[in-house]
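**Student:** Would you be able to build a 3D model of this:
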Amino acid sequence: METIYTHWKEMLINMIDEKTATYNQELHKKAETDYLKRLLEKMATHAASPETLVTFQEEMNVLVEAIPTVAGFKDKEIRRDFIKKKSKLKNTVITKHKLVNKGYYVSIWMPLGIALGMPWGVVFGNIALGLPIGLAVGLAIGSSLDAKAKKEGRVV
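**Tutor:** You can find the predicted model right below:
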């Protein structure tokens, strides 16, 4: 299975490179081509099961086919279709395969910490005191979860 995936991965990376050869740096960031290539590398070792790997391959094939040209990025419908497919793939990777972006948990836990710190600030009689405490707690939890994910090799 490894050699089949490796061949498919190399073929897809070449397709991404061909489709995005005329992109400037800004379009590469919008299309997240580096993320897609890193994701292809990570999935070889982090697929939950062979069935989910096949599903991932199908979704990735659809996404790579939907990568717009430079002119396609100016068309709202083409761009929106590509972004929807990319978001769906990212959500699948996070939920089924537990692969996350750098800073993923911090971005989730900081607002939660602030939201939890506000009521504590009210309890102590000073909201201004609760916000930084909640921020610090959210940052600490998010940072520890991000460090754990990096240690486990789950950061794309």
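**Student:** Going by C-alpha atoms from here, please, whenever you check contacts or count neighbours.
**Tutor:** OK.
**Student:** need the contact list for residue 117.
**Tutor:** Going by Cα atoms under 8 Å, 6 or more residues apart in numbering, residue 117 touches 130, 131, 132, 133, 134, 135.
**Student:** just these now: which is nearest residue 68?
**Tutor:** Taking Cα to Cα as the measure, residue 68 lies nearest residue 135 of the contacts of residue 117, at 39.4 Å.
**Student:** burial measure for the closest one, as a count.
**Tutor:** Residue 135 has 21 neighbouring residues, counting by other Cα atoms under 10 Å.
**Student:** Contacts only, for it.
**Tutor:** Residue 135 neighbours (Cα under 8 Å, 6+ apart): 110, 111, 113, 114, 117.
**Student:** which among those residues end up buried?
**Tutor:** Neighbour-count burial (16 or more other Cα atoms under 10 Å) is assigned, among these, to 110, 113, 114, 117.
**Student:** Just those: which are in helices?
**Tutor:** Counting by DSSP state H, the buried ones among the contacts of residue 135 place 110, 113, 114, 117 in helices.
**Student:** Second input sequence below; structure requested for side-by-side comparison:
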Amino acid sequence: MESTYTVWKKSTIRTIEDKTTSFDETLHKKVETDYLKRLVEKMATHAASPETLIVFQKQMDALVAAIPTSTGFEDKELRRDFLKKKNKIKNTATIKHKLVHKGYYIGIWLAFGMALGISFGVAFGNIALGLSIGLAIGVAIGAWLDSKALKEGRIV
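**Tutor:** The predicted structure is shown next:
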């Protein structure tokens, strides 16, 4: 017997596909349909508790209902409402459930490594050397954290 989440998951994915069938490639990228479908799939195993899963379901239902039509993307208010809801659910997935997109940690640690490298470069009198060392360290740490997230199944 299927759980209620499994039934909801299939229904939600079907609804996302139905609402986005007329979209071209650029609209699919704006809506991030593939990401949303993968997120619905991943939350079954990564929700901290049944209560958080219910909250996620309500947020996702509101997001799916807010997906504008292909002509609706021209309306600034509809687009803004949808993008706010999408960013909120992505932030919730990242912060509360530790679900990240591919390259998430590299992006964060690359910037952090560069900032650290510049400060070391200034301190030692060679900014270029410090920047390159900081960049290499940032990419190495970010790649390691991304591979760790992949092994743990946290990449959406």
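**Student:** what's the TM-score here?
**Tutor:** The TM-score (TM-score structural alignment, normalised by the length of the first structure) is 0.97; 156 aligned residues with a Cα RMSD of 1.1 Å.
**Student:** returning to that earlier point: can you redo the contacts of residue 135 of the first structure as TSV with distance to residue 148 of the first structure?
**Tutor:** Shown next, in TSV, are these (distance: Cα to Cα, whole Å):
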residue	distance to residue 148 of the first structure
110	17
111	20
113	19
114	22
117	24
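**Student:** just the residues you listed now: which is nearest residue 102 of the first structure?
**Tutor:** residue 110 (14.5 Å).
**Student:** Excluding sequence neighbours, find me the nearest residue to the closest one.
**Tutor:** residue 138 (4.3 Å; Cα to Cα, 6 or more residues apart in numbering).
**Student:** Check residue 13 of the second structure too.
**Tutor:** residue 37 (5.8 Å).
**Student:** Please report how far that neighbour lies from residue 14 of the second structure.
**Tutor:** According to Cα to Cα, to the nearest Å, residue 37 of the second structure and residue 14 of the second structure sit 9 Å apart.
**Student:** which ones are touching residue 62 of the second structure?
**Tutor:** Taking Cα under 8 Å, 6+ apart as the test, what residue 62 of the second structure contacts is residue 85.
**Student:** Can you tell me the element it falls in?
**Tutor:** Assessed by DSSP states H and E, residue 62 of the second structure sits inside helix 50-65.
**Student:** State the span of the first structure onto which that helix is aligned.
**Tutor:** The alignment of helix 50-65 of the second structure onto the first structure (TM-score structural alignment) covers residues 50-65.
**Student:** Would you mind getting the average deviation of that stretch from the second structure?
**Tutor:** Stretch 50-65 of the first structure differs from its equivalent in the second structure by a mean of 0.4 Å after superposition (mean Cα distance after the TM-score superposition for the first structure).
**Student:** quick check, distance from the lengthiest helix in the first structure to the centre of its chain.
**Tutor:** When the first structure is parsed with DSSP H, its longest helix is helix 127-151. Relative to the centre of its chain, helix 127-151 of the first structure is centred 20 Å away, using Cα atoms, centre = their mean, to the nearest Å.
**Student:** Relative to the second structure, what is the average displacement of that helix?
**Tutor:** With mean Cα distance after the TM-score superposition for the first structure, helix 127-151 of the first structure departs from the second structure by a mean of 0.5 Å once superposed.
**Student:** Give the aligned range of that helix in the second structure.
**Tutor:** The aligned range for helix 127-151 of the first structure is 127-151, by TM-score structural alignment.
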